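Trainee: sequence-free structure coming up:
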């Protein structure tokens, strides 16, 4: 069950100076860790991304913009030269140099890193001078620039001083100095961290960049209860909610002093299934694995009434799709790849009978209860739909802090996952999600252990193809093959409403990223 907060407790947790330049905000869960390489999870990345910067980042419309790198150029098919921004300092006052980039690439490749697949794609960096690097790649990387946006830069000296030279092993429940402390070059500095209670930041007065907003302090408080989050916003106890639940959005639109900011998110939600084990860890069938049979996977897909989910559960705040990429752009807007299999319960029952499961089976569906919009409710709805196939699904819902380590240990038979972010290219879906698990982080988020030789061949080829037209064909073929084999069950892309007090101005980005340096809190409208 979701943890609920009494309003009195909430007020204490949010206690901070009522400054017009303080943003008090909330969502249903908390960041996993302050270590920027340990967990590749959206809220974690978003909070750490205010402290730790990347070489290249995203602008308001997701365009590439220079950050710690000022110039980058491909000087050979497998070599890139990057010029670094001068006169940048970490929060502890130490200078930023090429040595910190090299260290960060190496650190992000460690076995405990959750972004190893992206670090590996950058090849081997070497210093030309203190502010110039060259990256030598093992093969052509057609999305090298986009991979540069995924690597937070840490101070080598700070990490060595605090014995934090490797990422915290989050799935192993380890703790380290970087779990609760941070030292980046970004616009905000970490002041205090109380996991699952409150995290406080202050403006970095020595930031090299230019603030568009006026924030001096940011206070984040996770509030698990949907009702309590909404009540706190309406009462003015908090200024912004990242994830108002769909059923509360109409009420918030009509609440004086509150506004709703809408926008689609580059994120696909889908169901993954264990297709590697000969017998499911959490299933009733003995001696075989029903998810290895494409007829079973197709039956489960066709038993999903996605329009009912959209209208009744999501209140219209979802975009159903048959695609598996976070954005249709990843499939080159190909309508055939985006097309869903039809909802057809009779066909689904026939497929189950043909596969030898006319009487169904039992299985456990692992699900977060504080990560995606209506995530636990979505799993419960799917379980009810699959019950019509006599498939008895036990929904095992849990907080994200328990959910992701469980999946990373491959301790699952069936799971709900969302995947997305600022990169719309299919590469960041094909390599970590769809390809077989392998070295360098390949398949690191393939928690169902899917192994498909043809998909692997096409996806790997697309990762190194320099010719755009040839690469497009490879990507299309890989995605079509994935869909034909029903290797995952696609659901929908989220439409993300944000909600804030009327005096708060934010920029809604399609990757659901709240950039604090762009936020203004108007004192005239403050309660």
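Mentor: Happy to help now that I have it. None of the values given here were measured: they were computed from a predicted structure. Numbers count the residues shown, from 1 in each chain.
Trainee: going by C-alpha atoms from here, please, whenever you check contacts or count neighbours.
Mentor: Noted.
Trainee: where along the stretch 51-200 of the chain do the strands fall?
Mentor: Counting by DSSP state E, counting those that start in this stretch, the segments of the stretch 51-200 of the chain that form strands are 56-58, 64-66, 69-76, 79-84, 124-129, 132-136, 188-194, 198-203.
Trainee: now the ones you listed as JSON lines including distance to residue 229 and mean neighbour count?
Mentor: What follows is the strands of the stretch 51-200 of the chain, written out as JSON lines (distance: least, CA to CA, whole Å; neighbours: other CA atoms under 10 Å):
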{"stretch": "strand 56-58", "distance to residue 229": "29", "mean neighbour count": "21"}
{"stretch": "strand 64-66", "distance to residue 229": "34", "mean neighbour count": "16"}
{"stretch": "strand 69-76", "distance to residue 229": "39", "mean neighbour count": "14"}
{"stretch": "strand 79-84", "distance to residue 229": "42", "mean neighbour count": "21"}
{"stretch": "strand 124-129", "distance to residue 229": "45", "mean neighbour count": "16"}
{"stretch": "strand 132-136", "distance to residue 229": "46", "mean neighbour count": "20"}
{"stretch": "strand 188-194", "distance to residue 229": "19", "mean neighbour count": "20"}
{"stretch": "strand 198-203", "distance to residue 229": "14", "mean neighbour count": "20"}
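Trainee: hold the first one in mind and look at this next one:
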């Protein structure tokens, strides 16, 4: 893996200033893979389902972990962490939230057949202490446990059992079930209707335990695959917000009356991975030249990252030397330095780290 070759692209989001204060008409380049929060690791799908479902802990606006469905946690020993659950929470179907829901949800996500199991490594079991207390049993010390849990959403056990959906499904393999097009969470919005590849409608959950940070009562999400059509829908006022904003249209959109483009640094790094195996998957040479440090150094210096940033990304990215974005815990300024593009001078004189 060539850690130095990567870019962190900004997220371009567009909001029409004349939008209704209650209904948000939202368009994206594609639909979600479904509404089952354990059926895929796709980032966009998980972001969308987070409107409906909630984890034990979540990130705040500053990327710090804070309580959500759990109010506190305690390390009992290196392989046992106890979570106290929030009292008075109900699912959108009216069911009471409790320890059995956490147990079935976390074990469903960690099941060997679940595509999400890699997002919760080391979980062996969930033991119920009482109705509002659970112990997570781990294979060993897991300092990033709460970070993992921010992406593991809790479902209602009884609802899953009623609809024969306790077993996980894998959306990447084309599997579907009742949970694909139906939902029952504890989050700020509830599913009103879903028409795959056409329209997803969410309505505000008036019984949500937390305080809303918005004035919305309804979200209408429309997948629009064509960049041109999506932009036209925004500029005509048919849509209030689109994501992503096509890079080639960003300046034109930003200069349009009644439209404002919001930009912020993203957390995703675009990178090139290197095959370090004994042979190339496709190739007509013996062995694997990429195992030679000098070859990797030559590739590093021969790629003009500034040109990629300026031409391909149209200035909407940042050249970085680190896989970790500045907002993520563990980021280091010292690791974010990248050596300059220089295809002429031998890399040995540059002091490149191995």
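Mentor: Yes, it's here. Keep in mind it's a predicted model, so treat the numbers as computed, not measured.
Trainee: sorry, back to before: let's have the strands of the stretch 51-200 of structure 1 in JSON lines, adding distance to residue 332 of structure 1.
Mentor: Below are the strands of the stretch 51-200 of structure 1 laid out as JSON lines (distance: least, CA to CA, whole Å):
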{"stretch": "strand 56-58", "distance to residue 332 of structure 1": "21"}
{"stretch": "strand 64-66", "distance to residue 332 of structure 1": "19"}
{"stretch": "strand 69-76", "distance to residue 332 of structure 1": "24"}
{"stretch": "strand 79-84", "distance to residue 332 of structure 1": "26"}
{"stretch": "strand 124-129", "distance to residue 332 of structure 1": "31"}
{"stretch": "strand 132-136", "distance to residue 332 of structure 1": "29"}
{"stretch": "strand 188-194", "distance to residue 332 of structure 1": "37"}
{"stretch": "strand 198-203", "distance to residue 332 of structure 1": "40"}
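Trainee: how about these, which one is nearest residue 7 of structure 1?
Mentor: With distances scored as CA to CA, the stretch of the strands of the stretch 51-200 of structure 1 nearest to residue 7 of structure 1 is strand 198-203 (15.1 Å).
Trainee: can you state the mean residue-to-residue distance of that closest one versus structure 2?
Mentor: After superposition onto structure 2, strand 198-203 of structure 1 sits on average 1.4 Å from its aligned residues (mean CA distance after the TM-score superposition for structure 1).
Trainee: circling back: for residue 156 of structure 1, which of the strands of the stretch 51-200 of structure 1 is the nearest?
Mentor: Relative to residue 156 of structure 1, the nearest member of these by CA to CA is strand 124-129, separated by 14.4 Å.
Trainee: mean shift between whichever strand in structure 1 runs longest and structure 2?
Mentor: Using DSSP state E, we find that the single longest strand of structure 1 is strand 258-273. Here strand 258-273 of structure 1, set against structure 2 after superposition, deviates by a mean of 1.4 Å using mean CA distance after the TM-score superposition for structure 1.
Trainee: list the buried residues in that strand.
Mentor: 258-260, 262-273 (16 or more other CA atoms under 10 Å).
Trainee: starting at the chain centroid, how far to that strand?
Mentor: Using CA atoms, centre = their mean, to the nearest Å, the mean C-alpha position of strand 258-273 of structure 1 is found 11 Å from that of the whole chain.
Trainee: that one: what's the following helix or strand?
Mentor: Past strand 258-273 of structure 1, heading to the C-terminal end, the next element that is a helix or strand (DSSP states H and E) is helix 294-302.
Trainee: give me the mean deviation of the next helix or strand along the chain from that following helix from structure 2.
Mentor: Proceeding N to C from helix 294-302 of structure 1, the next assigned helix or strand is helix 306-308, under DSSP H and E. After superposition onto structure 2, helix 306-308 of structure 1 lies on average 0.6 Å away from the residues it aligns with, using mean CA distance after the TM-score superposition for structure 1.
Trainee: in structure 2, what stretch matches helix 306-308 of structure 1?
Mentor: Residues 305-307 of structure 2 are matched to helix 306-308 of structure 1 when aligned by TM-score structural alignment.
Trainee: okay, buried residues for that stretch please.
Mentor: Result for stretch 305-307 of structure 2 [16+ other CA under 10 Å]: buried residues 305-306.
Trainee: tell me how far it is from the chain's mean position?
Mentor: Per CA atoms, centre = their mean, the centroid offset for stretch 305-307 of structure 2 relative to its chain is 27 Å.
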